[in-house]
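Participant: Got a predicted structure here, sequence first:
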Amino acid sequence: MNEHEKNMTEMGQRARAAFSQLSAATSEQKAMALTAAASQLRESQSEILAANAKDMDNGRTNGLSDAMLDRLMIDAQRLDAIASAVEQVAALPDPVGVIIDRTERPNGLIMERVRVPLGVIGIIYESRPNVTADAAALALRSGNAVILRGGSEAIESNRAIHKAMVAGVATVGLPEHAIQLVQTTDRSAVGAMLKASGLIDIIIPRGGKSLVARVQEEARVPVLAHLDGINHTYIGKAADPAKAEAIAVNAKMRRTGVCGAMETLLIDQDYPAPGPLIRALIEAGCEVRGDDAIMELDPRTVSAEMEDWDTEYLAPIVSVRMVGGVDEALAHIAEHGSHHTDVVVTEDEALANQFIQRADSAIVMWNASSQFADGGEFGLGAEIGISTGRLHARGPVALEGLTTYKWVVRGTGQVRP
């Protein structure tokens, strides 16, 4: 056992002990702990901002892009938003103990499925130090212990935020080891987390494609994640042109670097206004890579290559294809999509319902921008990520997604014949 594996074993054992203590905590105690943590974040403003300044200086020295530096930066306003997000999680309904369903058997036994925490959650993330607070808050509110491993570029910020969160939690008597942060920036520590079967119950990666791919490939514990956000918007022939343009432009251009951004636009060959739709995207600053039919609509388009249909650009680029109806649109999505978020735009309710039923995606939308693929927009509060898997949670993962269930059977002395 190497040093990192030894450290992870110790962290896992402490997390297990903390999880056991959390099991006895009331909903009110967990909410009070997070409220106290939010207060401590605000009280620690000077310490946190000083730590973040070190990360920013190191980031500039190491050549981080402006976009990465923006994700990394914390100022007073952003810190207040981080604290407010923790308070919002504290105010959310506690999923633990909720009875999912209840039945009474002919012999009088009462069968209940009751929500319980997952246990010990390992979260591996990059860049954004606010994830340290978000993830810790969601884990604690849902009764889980958490081991956090942030990116090396944010290590000082993460340490300061973690210190404040733990201090707040401890003031109400909950175990400080319920929230632990991996202190080293050595990448080998990630490998140790991925091998910690029996200590960590589930790993949640939150970051770029290379991080998620590594976690999915190497993990010996269950993983809850999505690898790509290759999201489609299908414009049906009965789509309202004004809605189609507004939705397509917003889905692509509101924020191009988020996982809910549209990457491919599919336009029905019988849709009456494809030209203005392409023009609206180009005039919004988007590069359009189209098939032959699309290129005939506007000379500013460029030819799409085969790999474009399988690319998550995370940039102001969109691939566009003309399709011969909903069957062809769904076939394209099945071949090239990533089961994240897919959208149909149409005034034909029957066609919309057909698309909703047949699209094999974690999130399917009708007449709405794919940029709504966000836990906050779903009313779930802060999210831990988006899951495209079929088991456990799908779509935005928030408090309920960090729970499982157990069966509780209540009897009056029944014995099985």
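Facilitator: Okay, I see it.
Participant: hey, let's count contacts and neighbours off CA atoms from now on
Facilitator: Fine.
Participant: And the helices in the stretch 101-250 of the chain?
Facilitator: Using DSSP state H, counting those that start in this stretch, the helices of the stretch 101-250 of the chain run over 130-141, 155-170, 188-194, 209-218, 241-253.
Participant: Residue 301 is nearest to which of these?
Facilitator: Ranking those by their distance to residue 301 (criterion: CA to CA) puts helix 241-253 first, at 15.6 Å.
Participant: Pull the distance from the closest one to the chain's centre.
Facilitator: 23 Å (CA atoms, centre = their mean, to the nearest Å).
Participant: what's the most buried one of the helices of the stretch 101-250 of the chain?
Facilitator: helix 130-141 (a mean of 26; mean count of other CA atoms under 10 Å).
Participant: who's in contact with that helix?
Facilitator: 27, 30-31, 34, 82-83, 85-86, 89-90, 94, 121, 123, 125, 145-146, 148, 150, 158, 161-162, 165, 178-179, 382-384, 398-399, 402 (CA atoms under 8 Å, 6 or more residues apart in numbering).
Participant: putting a second one here so we can go through both:
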Amino acid sequence: MSSVTTTPFDDLSPVLRAAYRARSAAAELAVLPRAAKDDALLAVADALEVRTREIVEANAADTDRARAAGASDTVVDRLTLTPERVRAIASDVRDVVALPDPVGEVVRGSTLPNGLELRQLRVPLGVVGIIYEGRPNVTVDAASLCLKAGNAVLLRGSSSAYASNTALVRAVRDAVHGAGLPADSVQLVPGETRESAQELMRARGMVDVLIPRGGAGLIRAVVEQSTVPVIETGTGNCHVYVDEHADLDTALAILVNAKAQRPGVCNAAETVLVHRAVAGEFLPRALAALTGAGVRVHGDEAWQKAGAAAGIEVEPATAEDWETEYLSYDLAAAVVDSLDAAVQHIRLWSSGHTEAIVTRDTAAARRFTATVDSAAVMVNASTRFTDGSQFGFGAEIGISTQKLHARGPMGLPELTSTKYVVTGDGHVRD
């Protein structure tokens, strides 16, 4: 009489089975040398280029469906993969290969008075889940960074990019497997429904950390509903403060760049605060430059009066404007009586992403950087520089606005944890 051997995992849902396979793959990845991971990533880059036509054809199904559903041109553009964009994604993977491997780095070490040798080493997080919206380039970015840091990754993109993500993950898995790594190092979470994402959020004990990437609604849902630890990549309600000691030409250039260079990203400025001492001179110039760049200003009474004098419409600002991440050519604007008043406004309304001060006064700059509680604070520089590549990290998995484990642009070191290795010679504790 034959019998069937079962395991406790036979009755798991497809999502949890994927998580279980990822956990097994993560155990193999954790001990791989850099060369093995880099060879796999080079194979991924080559596979993306070889299979560009397959990927672009799959993407066309997604973009056609998005247009039929009435998606905006901006949304469709974010979703679109062209041969040029696929080549750029492959180039980004090769850039990751060139980055130092953080795994095994000694964070600190010492010999204790009792002779024990203590080392704190960087180790992979394990299984990383990424929940993100309709940007298929994130699929490969996340996979390559997680692999380099020795993690297995579970990718849960939006249903709007399902065909694109399926094609991309198929190419990545084939390349990884061909290079001798477990194919399950990279998996697309099964299912397109909200239930599959919620199941991933509840996979505590099988998934080590979740990272949401997207709008405020997605991030809030993951933070509030997940039982898996979450690294919150927050929204960007970023501020530019023009101090009374600012060079106004510099302030104007920084403000226009921070708002209008690429308004639909999290490090674009959403509010400008101007010291009253320079408002009379700066506001007319700012309104002309911002309007010329296509920006619509939502201002307080001072900005409205300046707009009326210049013949430029300024919409009255409300509390909703102060808290809004527009991701568009809209900007909230106010005049403040002091640096401290600017800081108070920022601490009340900011999402904790990036704030900038423009000033020639080093004391004002020091006070601003010390009292503003955000992940990044710029002095005489655009908020647009808060970015992993701009910071010299090579790449990023997202920008964290929380304070535990990681804060600011998250590169490879932020995709690791640490463990202590203690070496003795028969030591026993008294």
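Facilitator: Cool, got the structure. This one's a predicted model, so the numbers in the text were calculated from it and none came from an experiment.
Participant: that older thread, give me the buried subset of the contacts of helix 130-141 of the first structure.
Facilitator: 27, 30-31, 34, 82-83, 85-86, 89-90, 94, 121, 123, 125, 145-146, 148, 150, 158, 161-162, 165, 178-179, 382-384, 398-399, 402 (16 or more other CA atoms under 10 Å).
Participant: In strands, which of these appear?
Facilitator: The strands, defined by DSSP state E, take in 121, 123, 125, 145-146, 148, 179 from these.
Participant: Make TSV out of those residues and add distance to residue 311 of the first structure.
Facilitator: Listed next are these as TSV, based on distance: CA to CA, whole Å:
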residue	distance to residue 311 of the first structure
121	31
123	26
125	22
145	36
146	33
148	30
179	36
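Participant: which residue in the second structure lines up with residue 149 of the first structure?
Facilitator: Mapped onto the second structure by TM-score structural alignment, residue 149 of the first structure lines up with residue 156.
Participant: And residue 59 of the first structure, by the same measure?
Facilitator: Residue 59 of the first structure maps onto residue 66 in the second structure, by TM-score structural alignment.
Participant: how near is its match to residue 85 of the second structure?
Facilitator: Distance from residue 66 of the second structure to residue 85 of the second structure, counting by CA to CA, to the nearest Å: 19 Å.
Participant: between the two, which one's more packed in?
Facilitator: residue 66 (18 against 14; other CA atoms under 10 Å).
Participant: Which secondary structure element is home to that one?
Facilitator: For residue 66 of the second structure, the host element (DSSP states H and E) is helix 52-68.
Participant: what comes up buried for that helix?
Facilitator: 52, 55-56, 58-60, 62-63, 66.
Participant: mean shift between it and the first structure?
Facilitator: Mean deviation of helix 52-68 of the second structure relative to the first structure after superposition (mean CA distance after the TM-score superposition for the first structure): 1.3 Å.
Participant: Could you name the helices and strands sitting against that helix?
Facilitator: Here helix 52-68 of the second structure touches helix 73-79, helix 83-97, helix 162-178, going by 3 or more CA pairs under 8 Å, 6 or more residues apart in numbering; DSSP states H and E.
Participant: With distance to residue 141 of the second structure as added columns, please give those in TSV.
Facilitator: Listed next are those as TSV, based on distance: least, CA to CA, whole Å:
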stretch	distance to residue 141 of the second structure
helix 73-79	15
helix 83-97	7
helix 162-178	11
